[in-house]
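Colleague: Dropping a prediction and its sequence here:
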Amino acid sequence: MEPKRLLWLLVFVYSARWLVPAEVQRQSRKEVIKPGLNSQMPPFTKDMFSSIGNSTFIGDGMFSKTMNSVKTPQLKPREVVSLVGLLSTVVREELSGCNLVLAYDASDLYSAVVQDLLLLLPNPRQVVLVRSENDLAGIVWVSSACSGYLLLMNQLQPLITFTKTHHHTWDYHGRYVVVCWTLEDLKVISASRKGKKTEHIVGVVKGSGEGEWRVYTNQLYWGEEVRSVTTWRHHRFTSHLDLDLFPDKLADLQGATLKVSTFELAPSIMYYRARNGSLLFRYGEDIALTKTLARVLNFTTLFAEPVDGRRWGNKVNGSWDGMMGELGRGEVDMGMANFFISIKNVEIIDFTAPYKAEMTCFMARTEPLLPRWQSLAFPFHPWTWLAILVGLILAGPILFLLTAGTSTGCGGNPLSRASSLSSDWFYTFGMHFHETQPTLPTKNSTRVFVLFLWLYTMILTIAYSTNLTAFLLVQKPPASIQTIREVHDSGLEVAALGYIFNYTLASSADPYLNGLTKVYRAYPSEDVLFSRALEGRTIVLQNRGYLEFHATTHLNHQGRPRLRILKECFAPYSIAMVLQKHSPLKTKIDLVIGWLQQSGLIDHYFRNSLRLAATTEAYRDESKAGEDTDQERGEGAVVALNLDHTQGVFMIAAVGWLVALHAFLIETFILESGFTRSGYRRRPAPGIKPYKQVGVFIEEAGSSVSEQAACFNPLSGILGPFLPAQPARVGVGRDVQTGEQDGR
């Protein structure tokens, strides 16, 4: 027979009871139900229901004779029929297709109800005999489909004890129908720790009239006690037909007050204070998110800081303090403070869906910029400068050797002038400094050398001059720590707020990250943490958004950040709100957070918070940009070079003047006295004109001055000290400019 026809047949047979007089019903059931006459009650065992294929029995039997000696209230036959009709109607209309759990205690109050329900209900079900809370713990509380629970309990102590223990053994999303003898019993169950987190609890309590049952539902966040929903009289509800016994109690919390634990933690939570220090209001990314949730779900927020001041909290001697402890004890409904999703915390709290994902980064002090005068050396790498210096040193001697080796007699100098090592060095120095040389080479070998020297120096000077402008305008930062390995090798202290990052470092497979646990330290406040970071004694470890905010608010008088984020980050983290374990709010909050993420409002909240923080007195002193050092600005952001930019140029001039002064003093007071003692004169005698082409005044022995002017051998500058000394004599020379002869 089809299940539907069987169900109608059972309903018909069951309804036929109303056509039979009550006395006849009692006589027909005398052998089955004898309230108060335990000797007539046969044991209710699994064998009696071997033909019921959808039932699973847990326990030794329906009723034990040892338990029947307890005096219990009595149900009249009409009340039994009425209760069976109520429960079967609820299952048919509200729990259709759900897996059922039918739990009953060892009293005989609801024995007839259980018998009739097992015959009428088509749902798959577990049948559980409850003698203690351990029997309730044996129920399969997890189901892939919806779950319904029919609890017929006259002795509520096992159920009450179970609601206070076995916190993870309960279906918080299930639909419960609890049959109690008094309203106070139902209130105790609804106010229990598990009852407060269960959305759907329907209570059935015996009414004043025969066959009358009052139906109640738990308030959840709407109120502390249960409220009356309807009344069942004999075979129907007294209220309208479309009664919903299991409404959605979380879509609209009806202005209920939810307590939110938080504390000041910029930029997630910031406090706007009056001048006297009193708190006016809270703002920030997390605050804006909570206010949006309150508007969508229609609840009122009551913010409070952890009473023990422990912020997130730590596990001490087996118990949690701070925000974690308050959530675990049920003192607050939710918490928020840049909370990272971590597996070690799920034993005591629930995380919402993440609303932000960030990396874990390091922050260190920004080292002072290098002085402006060093900008003159920045266009080239130090190795490039070394190569240029080598080329500058070698170019002069090479040119000198080429000119000396290709000279053939008088007038054979390849540079069309008298040559010396010093003059050739000056010649190549001038080319390196892009200075035009009036003397041209006459020999092919010298021409090739000078031609490539011109090309080499031209490329160097153009490359240097084009890069120099940029380095004059922008100060170069010094070399600093940028990678995780450099952090490890530096030996500096790594610190954060709390110990969560220490656990992350300890679980890392990277040996450099793992080694940082030896220098890790947790600080209780931001003031101590960032003061040590600004002193260069600590490297801060936090999520990137948190570090970016503090990098932009810790500025120097020039508007430059005093703290910087290192290039290498690790361990991406998801940030979420935290709720009580098994909180019924999680499903709705996750849904709203998903909407906010898709709309981009999370980032919008973050940017608005930063803009508001920049206008508040608490952050204005730190976030001001400072005076612009580039005061002379023209249109199009063109910066005029000021003294600060060109200080290196004036330093070179000053150094050059000092060197020239020292050379002058040496020539005047030291060399002059030395030449006088050796018989040489630095200046020509009166009436003798200097020879401008030769540029020297001391003639060698055995040669006239005119011969020296015409046929000077450059190698004599090198070999001169090794030649035999000859007395000097006065000769007759010719002025190469006027052609006049001068006698000496």
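Modeller: Received it, and whenever you're ready, just let me know what you need. Numbers count the residues shown, from 1 in each chain.

Colleague: only C-alpha atoms for contact and neighbour calcs from this point on.
Modeller: OK.

Colleague: Shouldn't residue 489 be within a helix?
Modeller: Yes. Under DSSP: H, G, I helix; E, B strand; the rest coil, residue 489 falls within a helix.

Colleague: can you tell me how far it sits from residue 157?
Modeller: Using Cα to Cα, to the nearest Å, we find residue 489 at a distance of 63 Å from residue 157.

Colleague: ditto for residue 383
Modeller: According to Cα to Cα, residue 383 stands 86 Å off from residue 157.

Colleague: Check residue 583 too.
Modeller: From residue 583 across to residue 157, the span is 25 Å (Cα to Cα).

Colleague: now residue 255
Modeller: Computed as Cα to Cα, the residue 255 to residue 157 distance reads 34 Å.

Colleague: Got another one to weigh against that:
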Amino acid sequence: MLSSSSESLPKNCCYILTIIVSLCAADFRTKNEEDVFNAKMVYLARQVAQDYMSDRLRCIVVVSDEGLLEDFTGYNDTTVLRVLFNGSRDECDPTMHKYILQAFYHKCTRYIVQISKPTCFFPAWFLARNGSTYEKHNPRVLFLPVKPHATVYGEEVLAMNQTNISHDILIAETSPQTPIGAIAMPKEIDPNRPVTLYTNNFWQYVGEPGRIGRIYLDEWSWELGFKNGVDLYPDKVRDLRGKVLRLSAFPYLPYGNNEPMDGSEARILLEFCVVYNCTVVDVDDGHLWGEIYPENGTGVGEAGTIYMELSDFGVGANYLWLEFWPYLEFSNCYLYGALTVMVPRPELLSGLLTPFLPFPLSLWLVIVMCVVVSAVGLHWVTEATIKFAPHFLDEIYKNHKFITYTDSMIRSIGMLVLQQPQRLVTGSPVRHLFTAFEFTYLVITSAYAAELYDFLTIPRTTKPINSVFDLAESNLIWMTDHEVWVFGILHAEDPSIRKAASNFRALPTPELIKLGESNHPYGLGIERMAGGHYTELPYITDKFIEKSRVMRDNYYVSPLVVNMQKGSPYANRLNDIIGRMENGGLYYAWEADCVRKYLNYTKQLDMQWSTRPIKYPPKVLNVADLEGAFLLYFIGTALAVGLFFLEIYFKKGLKLKNSFLNPTPKWFDEYLLGQSGSHD
């Protein structure tokens, strides 16, 4: 038994050794075959890059597994950014988007991808796109297989919603033994060309019924090159083949409307589809311009539906709003839109204010100070004269002027209306000071009379609100139906503009109508278009127009843009249409036509005429114009009578010898009593 076992041992060892040698040879052949295949893929990538990725930026991003495309060096002075894929066939690399983000910073728009899980690329690219605030582009991508006998992966990649963003996706797969489902797929595959090239079906959205994601283009081999020699990146936007484009538009005439689809801005997209063979459908969720919630990737309204890729374009007087800039792409600017406010009309001033209108409040305060200073000064000079110039004592006592503060104040007020005392002490210092004050009051009174004549001749109104500074000064509450009306001034540094923005309110339309038609003064936002027309909003009613006027100045002006998805494939073609539209002057014609078709032209004229200054004819004086003067007269008379009876009450009713209203000081009364005693 032992002998038998010893004889069989060499045979078993030889058998195991043969297996090991066979495996090593197979592994060597496999590695050699993979190395050759990788070299071929590098050659294919270099050929495609040279023919189709030679843009002016000369920058290509290579995303690959470790060991792949290491020999790819680009061409000429091309910059190659390398992103190493650290995932596997089952898991994506969670950090790949951070490295792709560098491509945005370097303005690289071309990508060559050779990774074991190619479906990881577009999700990572979208994360990088959303993380880039300013740089935006539409990617041109080449996908390469990682192994010579790789399974078909193109259909899985092109079934992702993210591929809707690009019309330049090229898939290279190892050729199947039999033709598989693809548009324009030939009946037979050339066995001498092991690589088949497909592009994405850009003319249908991912998820549409009956959609086939791949379109056959060509076949390739290292030795024979391309079979058909077709354009591997055809311009699919030049002819969209009836593709349905989604336009986010809401009723905001004359800019846009969804039933029917029309408007001065909507016609830009309608013209786009005439040129590039597509159709437009409306997307409207009822949230107007909307909002974007980047923390959870959602949004509402025009901006939100574009952000969530539920629509391709958005129109509706879109300004260059910083709030939307990081999440959307703006088209080229065209013409402009201007925001202003309909404010209360100036009202004729009441006759009660007529005596006070000639001078502003600041000048009235100066005049009051002059009266006080003159009263105090005349009294102090009188006392100083009595003290330091006693030879004037008898004459001052006999003259009986400026002896007390009360007497000085009353006489100063009289001087203000040119009622000077009849006689002053000749040669006394009081007379010189009095002359100086008298000259000052003469100038004041003459100026007042001249201004009063003006106010009694030309009707005067409350101060009109003509600018954002007047709006802030008036402290008027003004309102619209959405916060975008103040996006342009929220970040202003001017305190007046910031105050005007703080008085803004965004309310539902029914409440705006109710407040606008109430008796309380409110302002309502309105937009002035480039052609001089105004947007007609539901809350701008006829009743509100009757008592309001359009503010003369705009509080914010901005060029208009069409909103698009970030990195939109239609951006360049749409910008061409916008340029042609501006050169041909079409926008002004579209604006005027939409105003005539959809708006109330009588209301348009009312709003335009409201900006004109009101010219009143010369006034014909009546009692109402002198209400203030009569009021002052009656108040003065009433005070005089009241004080007279009060004096009697203190003198007789309370049996006081001297009332507290006695304007003369005690020493002066004693002086007078002494003089009368000497006469007796």
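Modeller: It's in. These numbers come from a predicted model, not from an experiment.

Colleague: Post the TM-score for the overlay when you can.
Modeller: Laid over one another, the chains give 0.57 as their TM-score (TM-score structural alignment, normalised by the length of structure 2), with 458 aligned residues with a Cα RMSD of 4.7 Å.

Colleague: just to revisit the earlier point, and residue 583 and residue 157 of structure 1? which has more neighbours close in?
Modeller: Taking neighbours as other Cα atoms under 10 Å, residue 583 of structure 1 and residue 157 compare with residue 583 leading, 21 against 14.

Colleague: which position in structure 2 aligns with the more buried one?
Modeller: Under the alignment by TM-score structural alignment, residue 583 of structure 1 pairs with residue 568 in structure 2.

Colleague: hang on, isn't its match packed against residue 139?
Modeller: No. The pair residue 568 of structure 2 / residue 139 is not scored as a contact, 9.6 Å apart, by Cα atoms under 8 Å.

Colleague: Now the common contact residues for these two.
Modeller: Common neighbours of residue 568 of structure 2 and residue 139, using Cα atoms under 8 Å, 6 or more residues apart in numbering, are residue 166.

Colleague: Next, name the residue at the spatial heart of structure 1.
Modeller: residue 543 (2.5 Å; Cα atoms, centre = their mean).

Colleague: Not counting its neighbours along the chain, what's nearest the counterpart of that residue in structure 2?
Modeller: With the correspondence set by TM-score structural alignment, residue 543 of structure 1 lines up against residue 527 in structure 2. Ranked by Cα to Cα, 6 or more residues apart in numbering and with sequence neighbours excluded, the top spatial neighbour of residue 527 of structure 2 is residue 339, at 4.6 Å.

Colleague: which position in structure 1 aligns with that neighbour?
Modeller: Aligned partner of residue 339 of structure 2 by TM-score structural alignment: residue 360.

Colleague: For that match, pull up the helix or strand it's in.
Modeller: Using DSSP states H and E, residue 360 of structure 1 falls within strand 356-365.

Colleague: What are the contacting residues of that strand?
Modeller: For strand 356-365 of structure 1, the external contacting residues (Cα under 8 Å, 6+ apart) are 533-536, 538-545, 547, 562-566, 568-576, 602.

Colleague: Repeat that for stretch 261-275 of structure 1.
Modeller: Against stretch 261-275 of structure 1 from outside (Cα under 8 Å, 6+ apart): 279-287, 303-306, 311, 323, 332-338, 546, 549, 606, 609-610, 613, 616, 618.

Colleague: could you redo the last one with a cut-off of 6 Å?
Modeller: 279-286, 303-305, 335-337 (Cα atoms under 6 Å, 6 or more residues apart in numbering).

Colleague: Narrow those residues to those in helices?
Modeller: 285, 286 (DSSP state H).

Colleague: Put together CSV for the contacts of stretch 261-275 of structure 1, with neighbour count and distance to residue 142 of structure 1 on each row.
Modeller: Converted to CSV, these look like this (neighbours: other Cα atoms under 10 Å; distance: Cα to Cα, whole Å):
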residue, neighbour count, distance to residue 142 of structure 1
279, 11, 47
280, 9, 47
281, 10, 44
282, 16, 41
283, 23, 41
284, 23, 39
285, 24, 37
286, 28, 34
303, 16, 35
304, 13, 35
305, 16, 36
335, 30, 28
336, 22, 30
337, 24, 32
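
Colleague: and which of the contacts of stretch 261-275 of structure 1 is nearest residue 227 of structure 1?
Modeller: Residue 227 of structure 1 has its nearest neighbour among those in residue 303, at 28.3 Å by Cα to Cα.
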